[in-house]
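Novice: Please work out how this folds:
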Amino acid sequence: MSTNRGSLHCDVPKPIQALPAFLSDIITKYGLTEEEATLLTASHRGEEYHIVALESMLKKLPIKEEELFCPPSYPLNANPRDAMLRKRLEKRRLYHNCAGKHMGFLTVCREMGFPTEGYWEIHHPLQQQILTILSELSNVPVSDIKVGTDGCGVPVFAIPLKNMAITYLKLSSPELIDNSDLKRAVKRMTGLMNKHPRIVASEKFICTTLLEYSNIVAKGGAQGVYCFGLKKERLGFALKVANGSEDVWPNIIASILEQINYSNSDTINRLRELKPAIIKNDGGVEVGSIREVFTLSRI
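Specialist: Predicted coordinates for the structure are as follows:
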């Protein structure tokens, strides 16, 4: 399903880029814990449990931090970022929200015999593998997939919104995937995302909130893109907020679930708590409200 026209092209969230790692043997070979493996799919927020797991991965994997192409950064969450600033700590590549993904990229390259130099270039065999995986999951020919550059420097792939919904339908219902190896990799990856949801983002963020329910596979992308799939209902959804905002994701998804009469009201209630509809000013006075005015359409 889609909340907008199927022709709109949207970028692909991280789990697709993590699948080469789950198709390989690196998780078992290097003894990654479940939390560490989940970081391959994450937009980590720099909380202590994220950094501890990332530091542990650096010790286990055959890579060095300076090899990561993602730029040095501070954590996304305010508390860990401010704590590091107070201690006058410098930015690190490990603190970038895409660090786990890049660690997976580098390790897969070494495991597959791909060059590590230029792993961020579109013609690199790793990026071509990701492109092929996306094509298979989304039902979009490789030649029709748009290519841009992500904030962390690697290629970002764009496909029509309806095909993003198809992709997340398959992630939540891997029995629909014909390729047996890819099917197993998807099951393993999404199972870890559900088992360790706070690793994917952090507490009080929409990805974590949704993934806490085993029926849901979900992940946000850049510029207002959000995708999720419902296992029991066999439904996939994709949306893009036109101005690129992430603030109203909870409101939109809560409305989608209400419109399909989703059976788990607790999911909807928790989404509503993340982003209350009533807007108040600094003095606590109600000054406005958020209302969803779209009607869901089946594509």
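Novice: CA only for contacts and neighbour counts going forward, please
Specialist: Noted.
Novice: Was I right to think residue 99 contacts residue 70?
Specialist: Yes - counting by Cα atoms under 8 Å, residue 99 touches residue 70, with 6.7 Å between them.
Novice: okay, and the common contacts of the two?
Specialist: Shared contacts of residue 99 and residue 70 (Cα atoms under 8 Å, 6 or more residues apart in numbering): residue 93.
Novice: how many neighbours does the closest residue to residue 61 other than its chain neighbours have?
Specialist: Spatial nearest neighbour of residue 61, chain neighbours left out: residue 30 (6.3 Å); criterion: Cα to Cα, 6 or more residues apart in numbering. The number of residues packed near residue 30 is 14, by other Cα atoms under 10 Å.
Novice: What of residue 207?
Specialist: 28.
Novice: Surely it touches residue 216?
Specialist: No - in this structure residue 207 lies outside contact range of residue 216 using Cα under 8 Å: 9.9 Å.
Novice: To check against the first, give me the structure of this:
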Amino acid sequence: MGQPASLAEVWRGPFQESHHVGHAVICDGSGQIVAAWGDPDAVVLPRSSSKMIQALPLVTSGAADARGLTTEHLALACASHQGAAIHVERVNRWLADLGLDDSALLCGPQVSRDTDLKLAMIRNYETPCRVHNNCSGKHAGFLTLAQHLGAGPDYVDPDHPVQAACLEAFETVTDQASPGFGIDGCSAPNFATTMHGMARAMAWFATSAQRSDTMSTSASRLVEAMHTHPELVAGEGRACTRLMRVASEPVALKTGAEGYFTAILPTRGLGVAVKAADGATRAAECAIAALLVRLEMLDAEHPEVKAFLNPPIVNRDGLVTGEIRPAPGLLA
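Specialist: Model prediction:
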């Protein structure tokens, strides 16, 4: 296995205090590597960066159309959301349309990451629910597919028809047999692949509108839903939402736990995958911002971009003591 490459540096005054390494791959629509840092063959768990792949069977099966799902539903199916009111209310309505409630979700409860809602719930002595989980939209999609297939409620079981459909989609778009899976934070299987495989999958999504087969047209709908509703894919303050809003062209961005990040660039026909080896979100956000600047999708001087490309390090007294910088090789 090749060695990881430099992704991001942390500077305090004139001193480089920390150094994040990892892997990054850019692929074109043919699946070929356009550029790479680190090891393209490194096997990783893409975590929530693979949610658009997990949402594919929801659309390809006909379940989404049978239930009349909108682009908002599809964006939520791909989301790692904040658990804000705009997310919770929509997922609750989705569950109600299925004749279900919070108890049907198998993702586990999670405290809302939205400050206003979290404080309101504390004041009202309300307990966090499963719908507040950042993956509740994906799980609502799983439940929709399970009902459509006439399958049982244990949809996170690796042998369940929903997960079998997810694995088939995953191996198709990565063009690789997955070596296995880990159980994600939301209890669903998360399938492993190489960095090249994941970048290839994102490029496949990026070029999906150019094809007319059912799987490709389904992927195109998911990409459109993501860049149409950036506030549902993540939420206020989050890198996915903020960077999608200021990109010069439509782009679908998706973060994943443990320092993963992906990008789908439909107008360029490119897919990007990033993994910080130490799992640091700050490194993955810095690296994906740098690569999108490199590809002229983002303006390095835009305040929303600088917030992730060169975020300041601020001490307890509000003094700027340093900054995070992308590794020089990422920008040019």
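Novice: where does the TM-score land?
Specialist: After superposition, the two chains reach a TM-score (TM-score structural alignment, normalised by the length of structure 1) of 0.89; 292 aligned residues with a Cα RMSD of 2.3 Å.
Novice: What is the three-state secondary structure of residue 88 of structure 2?
Specialist: Three-state call for residue 88 of structure 2 (DSSP: H, G, I helix; E, B strand; the rest coil): helix.
Novice: right, I mislabeled it, should have said residue 82 of structure 1
Specialist: helix.
Novice: any idea what it aligns with in structure 2?
Specialist: Under the alignment (TM-score structural alignment), residue 82 of structure 1 pairs with residue 119 of structure 2.
Novice: do the same with residue 235 of structure 1
Specialist: In structure 2, the residue paired with residue 235 of structure 1 is residue 270, using TM-score structural alignment.
Novice: Is it correct that the residue nearest to residue 61 of structure 1 is in contact with residue 59?
Specialist: No - between residue 30 of structure 1 and residue 59 there is no contact under Cα under 8 Å: 9.7 Å.
Novice: Now for the two: what residues contact both?
Specialist: Joint contacts of residue 30 of structure 1 and residue 59 (Cα under 8 Å, 6+ apart) do not exist.
Novice: what's stretch 228-238 of structure 1 in contact with?
Specialist: 1-3, 161-162, 164-173, 215-219, 225-227.
Novice: Run through the residues that contact the counterpart of residue 88 of structure 2 in structure 1.
Specialist: Using TM-score structural alignment as the criterion, residue 88 of structure 2 maps onto residue 51 of structure 1. Counting by Cα under 8 Å, 6+ apart, residue 51 of structure 1 touches 94, 95.
Novice: Stretch 96-107 of structure 1 maps to which residues in structure 2?
Specialist: Under TM-score structural alignment, the match for stretch 96-107 of structure 1 is residues 133-144.
Novice: What segments of the stretch 151-300 of structure 2 are strands?
Specialist: Counting by DSSP state E, counting those that start in this stretch, the stretch 151-300 of structure 2 has strands at residues 181-183, 189-191, 193-194, 252-256, 260-265, 270-276.
Novice: The longest one vs structure 1, average distance?
Specialist: Just to be clear, that refers to strand 270-276 of structure 2. With the two structures superposed, strand 270-276 of structure 2 lies on average 1.2 Å from its match in structure 1, counting by mean Cα distance after the TM-score superposition for structure 1.
Novice: next one: that strand to chain centre, how far?
Specialist: 11 Å (Cα atoms, centre = their mean, to the nearest Å).
Novice: angle of that strand against strand 260-265?
Specialist: 170 degrees (axes from the mean of the first three to the mean of the last three Cα atoms, to 10 degrees).
Novice: ok so, going back, and the residue nearest to residue 61 of structure 1, how far from residue 55 of structure 1?
Specialist: Taking Cα to Cα, to the nearest Å as the measure, residue 30 of structure 1 falls 14 Å from residue 55 of structure 1.
Novice: what do you get for residue 152 of structure 1?
Specialist: Taking Cα to Cα, one finds residue 152 of structure 1 at 19 Å from residue 55 of structure 1.
Novice: With residue 147 of structure 1 instead?
Specialist: Residue 147 of structure 1 sits at a distance of 31 Å from residue 55 of structure 1 (criterion: Cα to Cα).
Novice: residue boundaries of the helices in the stretch 1-150 of structure 2?
Specialist: Taking DSSP state H, counting those that start in this stretch, the helices of the stretch 1-150 of structure 2 run over residues 51-54, 56-60, 63-66, 71-77, 85-97, 115-123, 136-149.
Novice: Report the buried residues of the third one.
Specialist: Burial within helix 63-66 of structure 2, assessed by neighbour count using 16 or more other Cα atoms under 10 Å, is assigned to 63, 64.
Novice: now the longest one
Specialist: Residues of helix 136-149 of structure 2 classed as buried under the neighbour-count rule (16+ other Cα under 10 Å) are 136-148.
Novice: Tell me the residues of structure 1 aligned with stretch 193-201 of structure 2.
Specialist: When structure 1 is aligned by TM-score structural alignment, the counterpart of stretch 193-201 of structure 2 is residues 159-167.
Novice: With structure 2 overlaid, report how far the matching stretch is off on average.
Specialist: Mean for stretch 159-167 of structure 1 is 0.8 Å (mean Cα distance after the TM-score superposition for structure 1).
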